[in-house]
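1. need coordinates for the below:
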Amino acid sequence: MTASPLAPAWLEVPADPNALPAPVWPRSADRDGRGALVIGGVSAAVLTERYGTPLYVVDEGEARTRAREVLAAFRSAFEAIGTRAKVYYAGKAFLTGTVARWMADEGLAIDACSLGELEVALRAGVDPARIGLHGNNKSLAEIDRAVEAGLGAVVIDSWVEIERIAAAAERLGRVQQVRLRVNSGVHAHTHDFLATAHEDQKFGVRLDQAAEYVTRIRSFPALSFLGFHCHIGSQIFDSGGLAESAARLLEAHAAALQGGPVPELNLGGGFGIAYTSADDPTPIADLARTIADAVALECSRLDVPVPVVAFEPGRSIIGTAGVTLYTVGTVKDVLVQVAGEGAEARPTEHVRRYVSVDGGMSDNARPALYGAAYSARIASRESAADPALVRVAGKHCESGDIVVDAEYLPGDIAPGDLLAVPATGAYCWSLSSNYNHLGRPPVVAVSAGESTMIVRGETIDDLLARDLAFTTHAGPSSPTEPSPTGPPLADPPLTDPPEETDR
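-> Next up is the predicted model:
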């Protein structure tokens, strides 16, 4: 089959539209004897019969394995240059109490950027000394909670935060360890190694301000300066930008050593994963070695000891562990005209097949926000039909509600089929919303042939619980009371897991 003129240039016609390309799917993903997708030893058909759709599925084994692999890669690379590496799991990617416990079990610290994320980690039993807090506008309540809990690090993002954190620490009788976020002037996406660090963004301070900030931090006995923090972007596929950023930060690090200890350097995260067959991220072990070599070389040049180096991966740990399951509702062919080549050429018509599912931008906002590309496969069966170009659309009242912009699926895809979208572990649940009054789907963990609900799905009652028109008397002519139960938001959801299969 030849490629459709409507397909992006990078999208190849698959030899088998049922295949599950290894870089995009969890390593446990397979098909059973009936052709149904299996994740973590559990069939998609069994999962959706029990929990309904849309459904977030997280492969516990994949998440834990990737956490171990990332930690081992950075520890090995930095031990080779005579220092230690710390790895914080970036909770903003996807954080629940269960996930926080997985990460802590595997030896990772937790990076939080709000009071909510901080409370998830604390209530999950994560050692406060292994939690970091950052953000460009931390509230006084967030600062107080972080200091009171004894967090291992708080990232200072502006001048006023120095005084705010110091005041909280003094009031609580603590000495709070802090990092200073700086902008290195390196842009990960373009690898445009700017000559200046005067960046137009809300995070951090300029490198040429670093010395002034460090002096101010050290003027407060209640603050202990850990070192600099930098994050150059997301979905990074190679180490060039990170190595350059590290070199620039180490210049400031060496200067700060003249006034006192600087035990650590935090280089952030942003390591990429494969979302489609065209994505080819560098293996994490290779990234770690290249960054470690760059740090060692620069420390040697500057004649300073190699510091402890910290990282904050999120997507590279949890992204590929997640798969979202949907049910196909409608299939519609649309004729699209493509301009011909040359002045005299006539436009030609081609079919784009719209496959609409029961979720969309409320459970995966990334395509609408960033134009992010995803893959898809039929999850309920295999098919011998020829591949056809499809666009997977959501059910929201927005023309931009696209789940997968372009994919080749078997041409006989039909209403009632289950559709799986891989690599949805990061920034899907965490960015989910109630747009159009849709409830957020449940999250189910799978492992060794068993499934466990770790976040229940929302019902209509959940959705309306904060609407005071339905919880108080709205007026003399329209008294209303909440109903004891509400209709489901998915077909059929399970709000609580049966006790006999809890783990």
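2. going forward, measure contacts and count neighbours with C-alpha atoms only.
-> Fine.
3. give the buried residues for stretch 116-125.
-> Residues of stretch 116-125 classed as buried by neighbour count (16 or more other Cα atoms under 10 Å): Glu117, Leu118, Glu119, Val120, Ala121, Leu122, Ala124.
4. just send those back as TSV, with secondary structure and distance to Val154 too.
-> Output for those, formatted as TSV (DSSP: H, G, I helix; E, B strand; the rest coil; distance: Cα to Cα, whole Å):
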residue	secondary structure	distance to Val154
Glu117	helix	14
Leu118	helix	11
Glu119	helix	15
Val120	helix	17
Ala121	helix	15
Leu122	helix	15
Ala124	coil	19
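5. I have a second one here; can you model it like the first so I can compare?
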Amino acid sequence: MTIWPRTATWTSGELHLGGLPATELAQRHGTPAYLLDRADFEARCRAWLDALPDGDVHYGGKAFLCPEVVRWLADLGLSLDVCTGGELAVAMAGGMPPERVVFHGNNKSLDELRRAVEWGIGCIVIDSFAELDRLTSLGARQRVMIRVTPGVDAATHKAIATGGEDSKFGFSLSNGDALRAVRAVRDTPGLELYGLHSHIGSQLFDTEGFALAARRMADFAGSVGVTRLDLGGGLGVAYRPGDPEPPTPSDVVAALRKEVGGLDLAVEPGRSIAGPTTVALYRVGTVKGTYVSVDGGMSDNPRPAMYGSPYTAVLASRASDAPLERVDVVGKHCESGDYLVRDIPLPGDLRPGDLLAVPVSGAYQRSMASNYNHVPRPPVIAVFEGADRVIVRRETEEDLLRLYV
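-> Alright, predicted model coming up:
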């Protein structure tokens, strides 16, 4: 198993991605930067399409989204799920056909719903009775799904588990709310009940939870005469050497198909597509004892601070024969919790100016990045067949100051 994008190679200790050396990319675009291997991204999309040729693959936009990625998805034949008005705007800007977009979210505003309906969005996922009332007030003809909480406690961090009974998402299956929601939609003129939706969580490494949720959803679908199930995403990825091998898209689809039979099936992979495609590139600024400080940190990757998410890092700009020493890679922010990678072996001759590469940085990093300490967010550079292209430009201090009035 490799945690690096499929075009990653090493020459004299230097990382090359998409046929381009890391030092050249850092010189041209600065650091920190996210380097996205387009060939890897598209291959992972195709793997899901191949696994579900008779269903629909909706890319989970919350993992990472920009107009250029939307264009790739549209050209490949994927659909897209969004969960806010901002993500909806990106889908529009990228030219995704509206009929291939699904709108999620547990608190969609009236304005967001109106904009989606006026655009001609393919489907809106109803998450609450209040939201159903908002949509009904628009008097529009609209295809909808009901989000169901199937009561499955996924084996993952509690902050990214979404299918248990104690969840802010969806209608409970066990207390009858899901059935009441189905009846309410069918009683509402203009609304078409297109299917049922569920999502049990993220960063999952076995198919048992997927299968259990699919079984419960299929049983419920049969009882209410629904023929389409969207069973969400959540497939995990390895972040470090030695991490468990995740199931393949084919493994997941096979487990779902076994439970849902001939029902129309849709899935929503996000992390499993975007995560492994991208490398975060940093420059070392200070080495102090066991602390290696780089020019990024929790503003461009909040996941270690939020979830204790484990990553690895390697020297990416040169070869070194120095003995390895265990260090912590930390950021530049005024927080003692500003760790990127804890307790990893790096060459003992690490020095200011060296480049460090952190793999599996494509999901929930740029999309969760902030301007903490007024640090501008890094760019995203797509590399492909020896060429590099900025698809999200680096923020500037002028961008930040423009917001102040």
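6. hmm, back to that, which one among the buried residues of stretch 116-125 of structure 1 gets closest to Arg66 of structure 1?
-> Arg66 of structure 1 has its nearest neighbour among those in Ala121, at 19.4 Å by Cα to Cα.
7. over in structure 2, tell me which residue corresponds to the closest one.
-> The equivalent of Ala121 of structure 1 in structure 2 is Ala91 (alignment by TM-score structural alignment).
8. surely its match and Pro67 touch.
-> Yes: counting by Cα atoms under 8 Å, Pro67 is a contact partner of Ala91 of structure 2 at 6.7 Å.
9. what's the match for Arg389 of structure 2 in structure 1?
-> So, by TM-score structural alignment, Arg389 of structure 2 is matched to Thr452.
10. burial measure for the counterpart of Lys62 of structure 2 in structure 1, as a count.
-> By TM-score structural alignment, Lys62 of structure 2 lines up with Lys92 in structure 1. Here the number of neighbours of Lys92 of structure 1 (other Cα atoms under 10 Å) works out to 17.
11. structure 2: helices as residue ranges?
-> Applying DSSP state H to structure 2 gives helices spanning 22-29, 38-51, 67-76, 85-93, 110-119, 129-137, 177-186, 208-224, 249-260, 271-274, 303-307, 397-401.
12. how near is the aligned residue in structure 1 for His197 of structure 2 to Asn183 of structure 1?
-> In structure 1, the residue matched to His197 of structure 2 (TM-score structural alignment) is His229. Using Cα to Cα, to the nearest Å, His229 of structure 1 is found at 9 Å from Asn183 of structure 1.
13. what sits against the aligned partner of Asp187 of structure 2 in structure 1?
-> Per TM-score structural alignment, the equivalent position to Asp187 of structure 2 in structure 1 is Ser219. Shown in contact with Ser219 of structure 1 (Cα atoms under 8 Å, 6 or more residues apart in numbering): no residues.
14. same thing with Val309 of structure 1?
-> Phe78, Thr83, Arg84, Ala85, Lys86, Glu264, Leu265, Asn266, Leu267.
15. which parts of the stretch 151-300 of structure 2 are strands?
-> Shown for the stretch 151-300 of structure 2, the strands assigned by DSSP state E, counting those that start in this stretch span residues 171-172, 191-197, 228-230, 264-267, 278-288, 291-294.
16. follow-up on the earlier one: any idea how many residues pack against the match of His197 of structure 2?
-> Counted with other Cα under 10 Å, His229 of structure 1 comes out at 26.
17. same check on Leu403 of structure 2?
-> Neighbours around Leu403 of structure 2, by other Cα under 10 Å: 7.
18. structure 1: which residue goes with that one?
-> Per TM-score structural alignment, Leu403 of structure 2 is aligned with Arg466.
19. one more: Ser172 of structure 2?
-> In structure 1, Ser172 of structure 2 lands on Arg206 (TM-score structural alignment).
20. in structure 2, which residue is most central in space?
-> Ala63 (1.7 Å; Cα atoms, centre = their mean).
21. from Gly19 of structure 2, how far off is that residue?
-> On the measure of Cα to Cα, Ala63 of structure 2 and Gly19 of structure 2 end up 25 Å apart.
22. for Ala382 of structure 2, same thing?
-> Distance from Ala382 of structure 2 to Gly19 of structure 2, by Cα to Cα: 12 Å.
23. and those two? Which one has more around it.
-> Ala382 (23 against 17).
24. the closest residue to the more buried one other than its chain neighbours: what's it in contact with?
-> With sequence-adjacent residues excluded and distances taken as Cα to Cα, 6 or more residues apart in numbering, Ala382 of structure 2 is closest to Leu36, at 4.7 Å. Neighbouring residues of Leu36 of structure 2 by Cα under 8 Å, 6+ apart: Thr277, Thr278, Val279, Gly362, Val380, Ile381, Ala382, Val383.
25. contacting residues for Ile146 of structure 2?
-> Counted by Cα under 8 Å, 6+ apart, Ile146 of structure 2 has contacts Val125, Ile126, Asp127, Gly170, Phe171, Ala178, Ala181, Val182, Leu193, Gly195, Leu196, His197.
26. I figured the fifth one hits Gly163, correct?
-> Spelled out, it's Phe171 of structure 2. No: with contact defined as Cα under 8 Å, Phe171 of structure 2 does not count as touching Gly163 (10.3 Å).
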